[in-house]
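**Student:** with the input below, show me the fold.
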Amino acid sequence: MSADSAVTVLGLGPMGRALAGTFVAAGVRTTVWNRTPGRDGELVERGALRAASAAEAVAASDLTVVCVVDYDAADAVLRRADVAAALKGRTVANLSADTPARARDAAAWAADHGVRYLDGAIMTPTTTIGTPDGVFLHSGPRDLYDAHLPVLSALGGTHTHLGEDHGRAAAYDVALLDIFWTAMAGCAHALAVARAEGVTPEELAPFAKGIGAILPGAIESMAAGVAAGDFSGADNPITSSASSMRHIVATSEEHGIDAGVMRAAAGQAQRVIGLGYGTDGFTRIAELVAGRLAPAGATAGAGAVQG
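**Tutor:** Predicted coordinates:
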């Protein structure tokens, strides 16, 4: 990094500490601040600069990286009068997680207060920060992203600019975590069902990994189908999916295991079938939950179902 490279990091939870530590290791002059005192000790020992207040912290660098639990926490710091005044003419790169609407609201607030603003999302865990495996998504003005990319790149991994709309990074974040947490909920439920049937977690794990290996191809196929409006179920009609899900629900409930998530998924599949799309594939659910699925044979828009 150049000798005058500098960054401020607000928020020293596990991810914030990983970001700040990586900046320090890369030779970036790094100022740190956290609402709860005492989390900066190791970072300061390694060369980070401790700020006495958030306003002092943001005044120390042209770029402030924010990484807190959500935008309520971010707003509680950034929208204080003294901090907003110190930020005027400087750049905030907000890597906290929240909704696309909150990201756009934050950008509007920043513009009203003379603050330059980038939104972003970190799609990988703390252990990837500073390694080639980190994945960072950014949205906002392209020239602002380009100007600060040399410092942000010190975090390692890949950095992708998704467009000028400040909500784009959060939209990707929400959609991708939708996949992740739904899958994790399925894993937790599967372990409970297997154990109830006398199958240990260690016995199930190798086969569960095999199921996981199917998903990349399935995701590509589903994405291509939805994009093209092709919901063919020639290889696996949704009636077959619904039958499989009923077996999971039945086995779960025989053991007193909550099957609410699978019941919801099975209910969506059954609604698709009831609307006359039983020969289509599971991807028809994307149309159902978006409220775009009319009964088969109806005129476009007639009888649309709300997801």
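**Student:** okay, CA-based contacts and neighbour counts for the rest of this
**Tutor:** Will do.
**Student:** excluding chain neighbours, what is closest to the residue most central in space within the chain?
**Tutor:** Nearest to the mean C-alpha position of the chain, by CA atoms, centre = their mean, lies D173 at 2.7 Å. The shortest distance from D173 to any non-neighbouring residue, by CA to CA, 6 or more residues apart in numbering, is to A121 (6.3 Å).
**Student:** assign a three-state SS to that neighbour, would you?
**Tutor:** Recorded secondary structure, A121: strand (DSSP: H, G, I helix; E, B strand; the rest coil).
**Student:** my read is that A57 contacts N34, right?
**Tutor:** No. A57 is beyond contact range of N34, at 9.7 Å (criterion: CA atoms under 8 Å).
**Student:** anything in contact with each of those two?
**Tutor:** Taking CA atoms under 8 Å, 6 or more residues apart in numbering as the contact rule, A57 and N34 both touch L10.
**Student:** more crowded one of these two?
**Tutor:** Ranked by neighbour count (other CA atoms under 10 Å), A57 and N34 place A57 first, with 25 against 22.
**Student:** the closest residue to E164 other than its chain neighbours and L152, how far apart?
**Tutor:** Once flanking residues are discounted, E164 sits nearest to G140: 4.2 Å by CA to CA, 6+ apart. Distance, G140 to L152, by CA to CA, to the nearest Å: 14 Å.
**Student:** so between those two, which is more surrounded?
**Tutor:** G140 (24 against 19).
**Student:** who's in contact with that one?
**Tutor:** When contacts are counted by CA under 8 Å, 6+ apart, G140 touches Y117, L118, D119, G163, E164, D165, H166.
**Student:** of those, grab the buried ones for ChimeraX.
**Tutor:** In ChimeraX syntax, the buried subset of the contacts of G140 is picked out as below (16 or more other CA atoms under 10 Å):
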select :117,118,119,164,165,166
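**Student:** which of the contacts of G140 lies closest to P206?
**Tutor:** P206 lies nearest to D119 out of the contacts of G140, by CA to CA, at 38.5 Å.
**Student:** surely the closest one is in contact with D105?
**Tutor:** No. When contacts are counted by CA under 8 Å, D119 is not listed as touching D105 (10.9 Å).
**Student:** which residues in the stretch 1-150 of the chain form strands?
**Tutor:** For the stretch 1-150 of the chain, the strands defined by DSSP state E, counting those that start in this stretch cover 6-10, 29-33, 49-50, 63-66, 91-94, 116-122, 135-139.
**Student:** would a markdown table of the ones you listed with distance to V226 be doable?
**Tutor:** Shown next, in a markdown table, are those (distance: least, CA to CA, whole Å):
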| stretch | distance to V226 |
| --- | --- |
| strand 6-10 | 40 |
| strand 29-33 | 45 |
| strand 49-50 | 50 |
| strand 63-66 | 35 |
| strand 91-94 | 31 |
| strand 116-122 | 25 |
| strand 135-139 | 23 |
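**Student:** among those, which is nearest T128?
**Tutor:** Distance to T128, taken as CA to CA, is lowest for strand 135-139 among the strands of the stretch 1-150 of the chain, at 8.3 Å.
**Student:** how far does that closest one sit from its chain's centre?
**Tutor:** Mean C-alpha position of strand 135-139 versus that of the full chain (CA atoms, centre = their mean, to the nearest Å) differs by 10 Å.
**Student:** to compare with the earlier structure, here is another sequence to fold:
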Amino acid sequence: MAETTNTPVTVLGLGAMGQALAATLLKAGHPTTVWNRTPGKDADLIAAGANGTASVAEAVQAGGPIIAVLFDHASVHATLDPVADQLSGKQVINLTSTAPEEARELAAWAAAHGVDYLDGGIMAIPPMIGQPGASILYSGSQPLFDQHRATLELLAAAEYFGDDAGLASTYDFALLANMYAMFGGFMHGAAMMRSVGVSASAFAERAMPWVTAMAQMLPAYGEIIDSGDYTTPTQSLAFHKAALDAINRATRDAGVTVDFVAPIKNLIDRQVADGHGAEEFARTIEELL
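**Tutor:** This is a model prediction of the structure:
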């Protein structure tokens, strides 16, 4: 049944993201208990009305769902394993950045200890929490998600993907891979432009609309990949090989390393060498599988 009152919530981990989550819950009127391994990070939250605790054991007894926002998969176990006997019948929402198989392992661990488990991938930076544009992707226990959806929506737009606890983090990491590749491309371009006296800020003004325009091609690429038919290219792999060869030469001439563009060049070079030069650029995905 969906919650109808401001249920208590516990937040374990007070890095920048944990603090943003706890502050948002407090602002919305939820009694919020906080814990952090390193003392002192709870001072502002306590001043705002949070219940600070000295131990995990104390924190998990506060009632309501327990949100873990820790450093990594190992830190989740390091935090929760010692109190596993106190968690039976409780609800854990793990918003730590854990890989899909790690999320599935934690779900199995939770089930073995009688814990209702929901895994989440945060698609936001701390200042975005509680603001439009932030989203958190969830998978695992649907009853837990349904019960606390109203609270989760306070933090960010909440979307549920199914009972496979690793599915949300697969989406999360796949989207982050897009992000890092995009930022890497920007860094590469900005380094090239610096060689001719153009600032990164000035380059950004041109890069942003260009990248935005190119992103409109993603649905078409998705359809081509799903069809498996790469035989009618708009621009062939051979064309892109020539472009990447030229970009590499220009990059070196500018005194810039090719670390960001070399991987995609290597993928295309292999496909052309294997006889796929006349096919569509989207065929590069087959080299990844």
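**Student:** picking that back up, to H255 of the first structure, which of the strands of the stretch 1-150 of the first structure lies closest?
**Tutor:** Of all the strands of the stretch 1-150 of the first structure, strand 116-122 comes closest under CA to CA, at 38.7 Å.
**Student:** quick one: the closest one to strand 135-139, angle?
**Tutor:** Angle of strand 116-122 of the first structure versus strand 135-139, following axes from the mean of the first three to the mean of the last three CA atoms, to 10 degrees, is 150 degrees.
**Student:** how are the helices of the stretch 151-300 of the first structure distributed by residue range?
**Tutor:** Along the stretch 151-300 of the first structure, the stretches classed as helices by DSSP state H, counting those that start in this stretch are 168-196, 201-228, 238-254, 260-274, 284-289.
**Student:** average distance between the longest one and the second structure?
**Tutor:** Aligned to the second structure and superposed, helix 168-196 of the first structure gives a mean residue distance of 0.8 Å (mean CA distance after the TM-score superposition for the first structure).
**Student:** pick the most deeply packed of the helices of the stretch 151-300 of the first structure.
**Tutor:** Neighbour counts (mean count of other CA atoms under 10 Å) averaged over each of the helices of the stretch 151-300 of the first structure peak at helix 284-289, with a mean of 20.
**Student:** V211 of the second structure -> the first structure?
**Tutor:** By TM-score structural alignment, V211 of the second structure lines up with G212 in the first structure.
**Student:** who's in contact with that match?
**Tutor:** Per CA under 8 Å, 6+ apart, neighbours of G212 of the first structure: none.
**Student:** helices of the stretch 1-150 of the first structure, residue ranges please.
**Tutor:** Assigned by DSSP H, counting those that start in this stretch, the helices in the stretch 1-150 of the first structure fall at 14-25, 41-46, 54-59, 71-78, 81-87, 100-112, 142-152.
**Student:** tabulate those helices (JSON lines), appending distance to P125 of the first structure.
**Tutor:** Shown next, in JSON lines, are the helices of the stretch 1-150 of the first structure (distance: least, CA to CA, whole Å):
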{"stretch": "helix 14-25", "distance to P125 of the first structure": "8"}
{"stretch": "helix 41-46", "distance to P125 of the first structure": "19"}
{"stretch": "helix 54-59", "distance to P125 of the first structure": "25"}
{"stretch": "helix 71-78", "distance to P125 of the first structure": "19"}
{"stretch": "helix 81-87", "distance to P125 of the first structure": "29"}
{"stretch": "helix 100-112", "distance to P125 of the first structure": "21"}
{"stretch": "helix 142-152", "distance to P125 of the first structure": "17"}
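**Student:** among those, which comes closest to I129 of the first structure?
**Tutor:** helix 14-25 (6.4 Å).
**Student:** what comes up buried for that closest one?
**Tutor:** Within helix 14-25 of the first structure, the residues that qualify as buried are M15, G16, R17, A18, L19, A20, G21, T22, F23, V24, A25, counting by 16+ other CA under 10 Å.
**Student:** corresponding residues in the second structure for that helix?
**Tutor:** With TM-score structural alignment as the criterion, helix 14-25 of the first structure aligns to 16-27.
**Student:** which residues are in contact with that stretch?
**Tutor:** Counting by CA under 8 Å, 6+ apart, 9, 11-13, 31-32, 34, 42, 45, 48-50, 69-70, 125-127, 129-130, 151, 154-155 sit against stretch 16-27 of the second structure.
**Student:** hmm, which of those are the buried ones?
**Tutor:** Here, 16+ other CA under 10 Å leaves 9, 11-13, 31-32, 34, 42, 45, 49-50, 69-70, 126, 129-130, 151, 154-155 buried among the contacts of stretch 16-27 of the second structure.
**Student:** and stretch 216-235 of the first structure, how far out from the chain middle?
**Tutor:** Mean C-alpha position of stretch 216-235 of the first structure versus that of the full chain (CA atoms, centre = their mean) differs by 23 Å.
**Student:** with stretch 222-237 of the second structure instead?
**Tutor:** Stretch 222-237 of the second structure sits 28 Å away from the centroid of its parent chain (CA atoms, centre = their mean).
**Student:** how about stretch 118-138 of the first structure?
**Tutor:** That offset, for stretch 118-138 of the first structure, works out to 11 Å (CA atoms, centre = their mean).
**Student:** residues in contact with it?
**Tutor:** For stretch 118-138 of the first structure, the surrounding residues in contact (CA under 8 Å, 6+ apart) are 14-15, 18-19, 22, 91-97, 103, 107, 139-141, 144-145, 154-163, 166-170, 173.
**Student:** give me the contacts around stretch 74-91 of the first structure.
**Tutor:** Contacts of stretch 74-91 of the first structure (CA under 8 Å, 6+ apart): 54-56, 58-59, 61-64, 66-68, 96, 106, 113-118.
**Student:** what comes up buried for that stretch?
**Tutor:** A74, V77, L78, R79, V83, A84, A85, A86, L87, K88, R90, T91.
**Student:** can you tell me which of these is nearest A188 of the first structure?
**Tutor:** Looking across the buried residues of stretch 74-91 of the first structure and measuring by CA to CA, the closest to A188 of the first structure is A74, at 31.6 Å.
**Student:** ok, the corresponding residue of the first structure for D44 of the second structure to F23 of the first structure distance?
**Tutor:** Counting by TM-score structural alignment, D44 of the second structure corresponds to E42 in the first structure. Per CA to CA, E42 of the first structure is found 14 Å from F23 of the first structure.
**Student:** any idea which of the buried residues of stretch 74-91 of the first structure is closest to V199 of the first structure?
**Tutor:** Comparing the buried residues of stretch 74-91 of the first structure against V199 of the first structure with CA to CA places A74 closest, at 44.9 Å.
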